[in-house]
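>>> what follows is a predicted protein model with its sequence.
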Amino acid sequence: MPSQIHRRHLAPSESLASMFQFCSRLEAMARELVNPISDLFDVACRHHTVKVSCQCGNVGIFDPHALWYLFERKGWNDRLPAVRKRMRCLQCYYAKRKRTLATLELADVDHTRQLPMPDIVEWKRQLRRRR
């Protein structure tokens, strides 16, 4: 008899799988709320790519580690609003168009723009420093 009661309350495997996916999404959302992405280092730690798009339609997708390293070497502010102000569309620059603010998005696709990657020792040092 107890096994029949237990079977009545068990959901089919499909609903268990969907419940697991829902719980994992909730966990990821909670993690994002506790530790919001505020700078390039946070983006690199979460392995998102940075998609930068201009109003002219030009789009560049950057590896977050390399973009963080560029900002670190230059001594620039790597907060996302400041990164947005630093990005410049080369097509608009060569066409001598007025500079406009870029749009930043976090994506999970392969990068299209190549920048030098940080040395593994430098990356590990920054990870230890920020934890």
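Everything's here; your move.
>>> from here on, contacts and neighbour counts on C-alpha atoms
Fine.
>>> and stretch 44-51, what's buried?
Buried residues in stretch 44-51, counted by 16 or more other C-alpha atoms under 10 Å: 44, 48-51.
>>> just the ones in strands from those residues, please.
The strands, defined by DSSP state E, take in 49-51 from these.
>>> with distance to residue 71 as extra columns, can I get those residues in CSV?
Shown next, in CSV, are those (distance: C-alpha to C-alpha, whole Å):
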residue, distance to residue 71
49, 15
50, 14
51, 16
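>>> out of the residues you listed, who's nearest residue 131?
residue 49 (21.6 Å; C-alpha to C-alpha).
>>> comparison target below:
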Amino acid sequence: MNRNGIDAAGSAATTGAARADYDHVGRRLRTLEQCALYKRTLRLTCPRCGHVRVLDAVCLWWMFNRRGWDDGLPAVAARLCCAGCREQKATARPRVTVGREPPTGTPLPYPDEATWKKLVSRHRS
């Protein structure tokens, strides 16, 4: 069994050890672009108040791409802050974990179809 919980036959272990922050060949997902291509979500947890928000990586990648921001996962956490704490005039940077949960809250806009297909095509080549 490898580090992702996948045995030699290629099936995931029943313990749920297959990790969402790795791709299908065992490489760690390090950017929003990679998370978007593998259809992951990002779970943002506020260390101050415990508020949790799950965002679709595709939408978040599109927002970072349009603004020209670094899409590395450590840089993502530095760009985001907790909405609940911000209302109380405090700034708290969330902990970011990659997962496969359904998104919560108001959805962010998705990229147009041509932009998404261009990204997928570039990844496949």
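Sure thing, it's come through. Since the structure is predicted, the reported quantities are computational estimates derived from the model, not experimental observations.
>>> tell me who's in contact with the residue nearest to residue 89 of structure 1 when sequence neighbours are not counted.
Distances taken as C-alpha to C-alpha, 6 or more residues apart in numbering put residue 54 closest to residue 89 of structure 1, at 6.4 Å, once the chain neighbours are dropped. By C-alpha atoms under 8 Å, 6 or more residues apart in numbering, the contact list for residue 54 of structure 1 reads 89, 100-103.
>>> need the counterpart of residue 54 of structure 1 in structure 2.
When structure 2 is aligned by TM-score structural alignment, residue 54 of structure 1 is paired with residue 46.
>>> what of residue 92 of structure 1?
So residue 92 of structure 1 corresponds to residue 85, using TM-score structural alignment.
>>> does that match touch residue 49 like I think?
Yes - contact status for residue 85 of structure 2 versus residue 49: in contact at 7.2 Å, counting by C-alpha atoms under 8 Å.
>>> and the two? Which one has more around it.
residue 85 (17 against 11; other C-alpha atoms under 10 Å).
>>> still on that earlier bit, ok, the buried residues of stretch 44-51 of structure 1 vs residue 27 of structure 1, which is closest?
The closest of the buried residues of stretch 44-51 of structure 1 to residue 27 of structure 1 turns out to be residue 48 (C-alpha to C-alpha; 17.7 Å).
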